[in-house]
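Undergrad: A structural model of the following input is requested.
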Amino acid sequence: MADLDETFSGTKDVAEALRFDEAALASWMNDNVPGFSGDLNVSQFKGGQSNPTYRLEAGSKAYVLRRKPPGKLLPSAHAVDREFRVMKALGENGFPAPEMYGLCEDPDVIGTAFYVMDFVDGRIFWDPYLPGVDGEERAAIYDSMNATLAALHAFDPDSIGLGDYGKSDAYIPRQIARWSKQYKASETRKIASMDRLIEWLPEAAPEQDRSSIVHGDFRLDNMIFHRTEPRVIAVLDWELSTLGDPLADFTYQLMQWRTPKEMRNGFLGADLAALQIPDEAAYVEAYCRRTGRESLPKLDFYFAYNLFRLAAIVQGVYHRSTLGNASNAKAKEYGAMVEPMADYAWSFAENMGS
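TA: Model prediction:
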């Protein structure tokens, strides 16, 4: 297996399909970003599949630009305006988020909507097994992730200006409907288990007992850690964030423990004790303790739902690659991942007697 940190870390020359008018951007930044000066240099981050992300350098300052991809897009996808809003609100209330400098929704500047934020200097770990990190630090990194997600779910959306960030109830039924529609819009071949899940999930969805801000894609490589401490200093990639069921958010991350290594580089079957990574029971207990829960109900449903949702997202990435506007060169490989994910999701549904 390729070294994931080497494959996805750092920057590269901007892909031809994702280039834009750099002079127009420099002019916009001069008008909208306090302290901006100097010649602008643009490169593209290697990682990321959905919204293309760029490193900007000017003078002695580094910034990050994140934009909608060019071309025809699925409805409601690539909501960079929502990313900007939620990170700004959370960062201003003590949550680890980059400083946000400006949002531009005028497509005439660089071709699509975008925002500019601070470049946070830290560590991004692309491999959840954390090679090159000692066991004690591995344990602390996962504990920091757990604490960060629990802190997110503790915010009262109304108190930080996000009370209208989404509908607070019936999150999972709405998500099932959304991703069923998105999947069908990007479908390239029939997958029987996806069709079964689209039919079964709405009837099996549990009642939502709490509402919170949900990240929607909370995983290791969407976080920046301090250079020398096992501490989250920024959470990135809020495109899928909204108000909703915090258990859907937590169990999305918990899939790491229930998927095999060949699927999402999961932990299933791994010797976590030797790695000093907490096992599933310990990770669940820490989250429950931090959020005042006694236990997590209906995990099989949540795993089926989250794997279905992930399969729909992956199908969208693959579909964009067939159109030539996916942001990562490996996107075309994603087509082969959808059916195994869907089949595995259906196995959790079968555990519930479907």
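Undergrad: okay, CA-based contacts and neighbour counts for the rest of this
TA: Fine.
Undergrad: Let me see the ranges of the strands in the stretch 1-150 of the chain.
TA: For the stretch 1-150 of the chain, the strands defined by DSSP state E, counting those that start in this stretch occupy 11-12, 40-45, 53-58, 61-67, 100-104, 114-118.
Undergrad: what's the burial count for R82?
TA: 16 (other CA atoms under 10 Å).
Undergrad: right, and it touches E239 too?
TA: Yes. At 6.8 Å, R82 counts as touching E239 under the criterion of CA atoms under 8 Å.
Undergrad: which non-adjacent residue is nearest G163?
TA: P157 (4.8 Å; CA to CA, 6 or more residues apart in numbering).
Undergrad: That neighbour contacts I213, doesn't it?
TA: Yes. Using CA under 8 Å, P157 is in contact with I213, at 6.6 Å.
Undergrad: between these two, which one's more packed in?
TA: I213 (25 against 21).
Undergrad: Could you tell me whether the more buried one really is in a strand?
TA: Yes. Secondary structure of I213 (DSSP: H, G, I helix; E, B strand; the rest coil): part of a strand.
Undergrad: distance between stretch 248-267 and the chain's centre?
TA: Centroid separation for stretch 248-267 versus its chain: 13 Å, with CA atoms, centre = their mean, to the nearest Å.
Undergrad: Now do the buried residues in it.
TA: Going by neighbour count (16 or more other CA atoms under 10 Å), the buried part of stretch 248-267 is 248-257, 259, 266-267.
Undergrad: Let's have those in TSV, adding distance to G48 and secondary structure.
TA: Formatted as TSV, those follow (distance: CA to CA, whole Å; DSSP: H, G, I helix; E, B strand; the rest coil):
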residue	distance to G48	secondary structure
A248	22	helix
D249	19	helix
F250	21	helix
T251	22	helix
Y252	18	helix
Q253	17	helix
L254	21	helix
M255	20	helix
Q256	18	helix
W257	22	helix
T259	21	coil
G266	19	coil
F267	22	coil
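Undergrad: Can I get those residues in CSV including distance to I124?
TA: Output for those, formatted as CSV (distance: CA to CA, whole Å):
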residue, distance to I124
A248, 24
D249, 20
F250, 20
T251, 22
Y252, 19
Q253, 16
L254, 19
M255, 20
Q256, 17
W257, 20
T259, 21
G266, 18
F267, 19
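Undergrad: and which of these is nearest S43?
TA: Q253 (29.9 Å; CA to CA).
Undergrad: isn't the closest one right next to R219, touching?
TA: Yes. Counting by CA under 8 Å, Q253 sits close enough to R219 to count as a contact (5.8 Å).
Undergrad: Burial check on the residue nearest to A79 when sequence neighbours are not counted, number of neighbours?
TA: Among residues not flanking A79 along the chain, E239 sits closest, at 5.7 Å (CA to CA, 6+ apart). As a burial measure, E239 scores 20 neighbours (other CA under 10 Å).
Undergrad: Alongside the first, I'd like the structure of this one:
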Amino acid sequence: MTAALVRPERLGPALAAALKDDAWLTFTAELITGGKSNLTFRLRSDAGEVILRRPPDGELRQSAHDMGRECRVQTALAGTPVPVPEILLDDAGGELIGVPSYVMSAMPGVVVRDALPPGFPADLRALARGLVDALAAIHTVDVAKAGLGDFGRADGYLDRQIRRWSRQWEAVGQDGVLAVDELAAALAAAVPERTGQSLVHGDFRIDNCVLDPDRGGVRAVLDWEMSTLGDPLADLGLLLFYWREPGEQPWRLAPSITRTLGFPRRAEIAAWYAEATGADLSHLTVYLALAHLKFAVITEDINVRVRSGAMAGQDFGDLTGESARIAEAGLDVLGKV
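TA: Model (predicted):
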């Protein structure tokens, strides 16, 4: 299956030409498990290793799994305070492996999901602060200077997000899960009159960052599929959604490492962010509830794609009832339950 997804007979010569090293004419490919949207492969040859990103197999939803978007924003952010891998090869037309894809540098460091590797820095507060600083760096990028002034339409972002995820739910949702529809309706009635504008990542979380095992900072921010111009507090709301605390039940498709004693609580993460950016957090519950809607829909979408065999054999366990649980928690955040 890996060869069919990577097409080494085509990708190898293209890599050798792009990197000016014939060692890339042959390579091995290993699926990096854990990714729940696009597929990520580690390619190794005698010349070293690089990372391939491509969409999942099978039919793709319109506007989803946009490799060109990921490639453009990472190219634009090179040289800014936002740490990103270098784009080495861009196959926007899909000529090489049959779908749009790109190859980027492999960043040294670790990706943390549900366990800290041995010897990782004990100062988990410093690690958390590094994540907040990276998020603040994204939100303070001069988008015009970076060439991203036309990367999206920031005004009306929250309204569009609610409509988008409501439509996605209609496309993938299961009959009888009323909490998702109720959450979407409650959010539509709670959108603040004024919202912020900046570059947004769209899925900022601990396991979408490569961490420095020596100092605990962020060496690279990954997975820019949903990046655009929009409201920065949507990113903060999503980070806080993922940020489970001790004693809380984890979300089945999200890392739960922040439940480890030593990590700060959500309130402190929010306070650090406000300190770093000067953001007004008076409507933060709306953004946190939006994160619940978004992830409830994503969870069901992943469930559908796993059942259809589009995730290169990855299995994320029994997701029955998970979308409803997430949506009900979102309604609770808004005080609707």
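Undergrad: what's the TM between chain one and chain two?
TA: Once superposed, chain against chain, the TM-score is 0.90 (TM-score structural alignment, normalised by the length of the second structure); 332 aligned residues with a CA RMSD of 2.3 Å.
Undergrad: hmm, back to that, the residue nearest to G163 of the first structure: what's it in contact with?
TA: G163, S212, I213 (CA atoms under 8 Å, 6 or more residues apart in numbering).
Undergrad: want to throw those residues into CSV with distance to A349 of the first structure?
TA: Formatted as CSV, the contacts of P157 of the first structure follow (distance: CA to CA, whole Å):
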residue, distance to A349 of the first structure
G163, 33
S212, 26
I213, 27
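Undergrad: ok, now how distant is the equivalent of L238 of the second structure over in the first structure from H226 of the first structure?
TA: Mapped onto the first structure by TM-score structural alignment, L238 of the second structure lines up with Y252. Separation of Y252 of the first structure from H226 of the first structure (CA to CA, to the nearest Å) stands at 24 Å.
Undergrad: Quick one: residues contacting the alignment partner in the second structure of the residue nearest to A79 of the first structure.
TA: Counting by TM-score structural alignment, E239 of the first structure lines up with E225 in the second structure. Listed by CA under 8 Å, 6+ apart, the contact partners of E225 of the second structure are A64, H65, D66, M67, R69, E70, G202.
Undergrad: All the helices of the stretch 101-250 of the first structure, residue numbers only.
TA: Secondary structure of the stretch 101-250 of the first structure by DSSP state H, counting those that start in this stretch: the helices cover 135-154, 171-186, 192-204, 246-258.
Undergrad: The ones you listed: which one's closest to K68 of the first structure?
TA: Here helix 171-186 is closest among those (CA to CA), at 16.8 Å.
Undergrad: What range does that closest one cover in the second structure?
TA: Going by TM-score structural alignment: helix 171-186 of the first structure matches residues 157-172.
Undergrad: what's the mean deviation for the matching stretch versus the first structure?
TA: Superposed on the first structure, stretch 157-172 of the second structure shows a mean distance of 1.0 Å to its aligned residues (mean CA distance after the TM-score superposition for the first structure).
Undergrad: Show me which helix runs longest in the first structure.
TA: helix 299-323 (DSSP state H).
Undergrad: neighbouring contacts of that one?
TA: Contacts for helix 299-323 of the first structure (CA under 8 Å, 6+ apart): 49-50, 176, 179-180, 182-183, 186-188, 194, 197, 201, 204-205, 248, 251-252, 255, 326, 331-335, 337-339, 341-342, 344-349, 351-352.
Undergrad: any chance of the strands of the stretch 1-150 of the first structure in JSON lines, with mean neighbour count too?
TA: Output for the strands of the stretch 1-150 of the first structure, formatted as JSON lines (neighbours: other CA atoms under 10 Å):
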{"stretch": "strand 11-12", "mean neighbour count": "14"}
{"stretch": "strand 40-45", "mean neighbour count": "19"}
{"stretch": "strand 53-58", "mean neighbour count": "21"}
{"stretch": "strand 61-67", "mean neighbour count": "20"}
{"stretch": "strand 100-104", "mean neighbour count": "19"}
{"stretch": "strand 114-118", "mean neighbour count": "22"}
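Undergrad: Let's have those strands in TSV, adding distance to F125 of the first structure.
TA: Output for the strands of the stretch 1-150 of the first structure, formatted as TSV (distance: least, CA to CA, whole Å):
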stretch	distance to F125 of the first structure
strand 11-12	15
strand 40-45	14
strand 53-58	17
strand 61-67	18
strand 100-104	23
strand 114-118	19
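Undergrad: Out of the ones you listed, which gets nearest to N32 of the first structure?
TA: strand 100-104 (6.6 Å).
Undergrad: What range does that closest one cover in the second structure?
TA: Taking TM-score structural alignment, strand 100-104 of the first structure hits residues 87-91 over in the second structure.
Undergrad: One more: stretch 52-70 of the first structure?
TA: On the second structure, the counterpart of stretch 52-70 of the first structure by TM-score structural alignment is residues 39-57.
Undergrad: how long is the matching stretch from one end to the other?
TA: OK, stretch 39-57 of the second structure end separation, CA to CA: 9 Å.
Undergrad: Equivalent analysis for stretch 40-56 of the second structure, please.
TA: 9 Å.
Undergrad: ok, so of the contacts of P157 of the first structure, who is nearest G71 of the first structure?
TA: The closest of the contacts of P157 of the first structure, once distances to G71 of the first structure are taken by CA to CA, is I213, at 29.8 Å.
Undergrad: aligned partner of the closest one in the second structure?
TA: Counting by TM-score structural alignment, the partner of I213 of the first structure is L199.
Undergrad: which residues touch its match?
TA: With CA under 8 Å, 6+ apart, L199 of the second structure has these contacts: I138, H139, T140, V141, V143, S227, T228, L229, G230, D231, P232.
Undergrad: centroid residue for the second structure?
TA: D203 (3.2 Å; CA atoms, centre = their mean).
Undergrad: so that residue sits right up against L222, yeah?
TA: No. Using CA under 8 Å, D203 of the second structure is not in contact with L222; the gap is 9.3 Å.
Undergrad: can you count the residues close to F95 of the first structure?
TA: Using other CA under 10 Å as the criterion, the residues surrounding F95 of the first structure number 19.
Undergrad: again but with G119 of the second structure, I slipped
TA: Neighbours of G119 of the second structure using other CA under 10 Å come to 8.
Undergrad: Leaving aside the residues adjacent along the chain, what's closest to it?
TA: Going by CA to CA, 6+ apart, G119 of the second structure has P213 as its nearest residue, at 7.9 Å.
Undergrad: The one you found -> the first structure?
TA: By TM-score structural alignment, P213 of the second structure lines up with R227.
Undergrad: residues contacting its match?
TA: Here R227 of the first structure is in contact with D121, G122, R123 (criterion: CA under 8 Å, 6+ apart).
Undergrad: what about the second structure, which of those hold up?
TA: Contacts conserved in the second structure for those, using both residues aligned by TM-score structural alignment, their matches' CA atoms under 8 Å: G122, R123.
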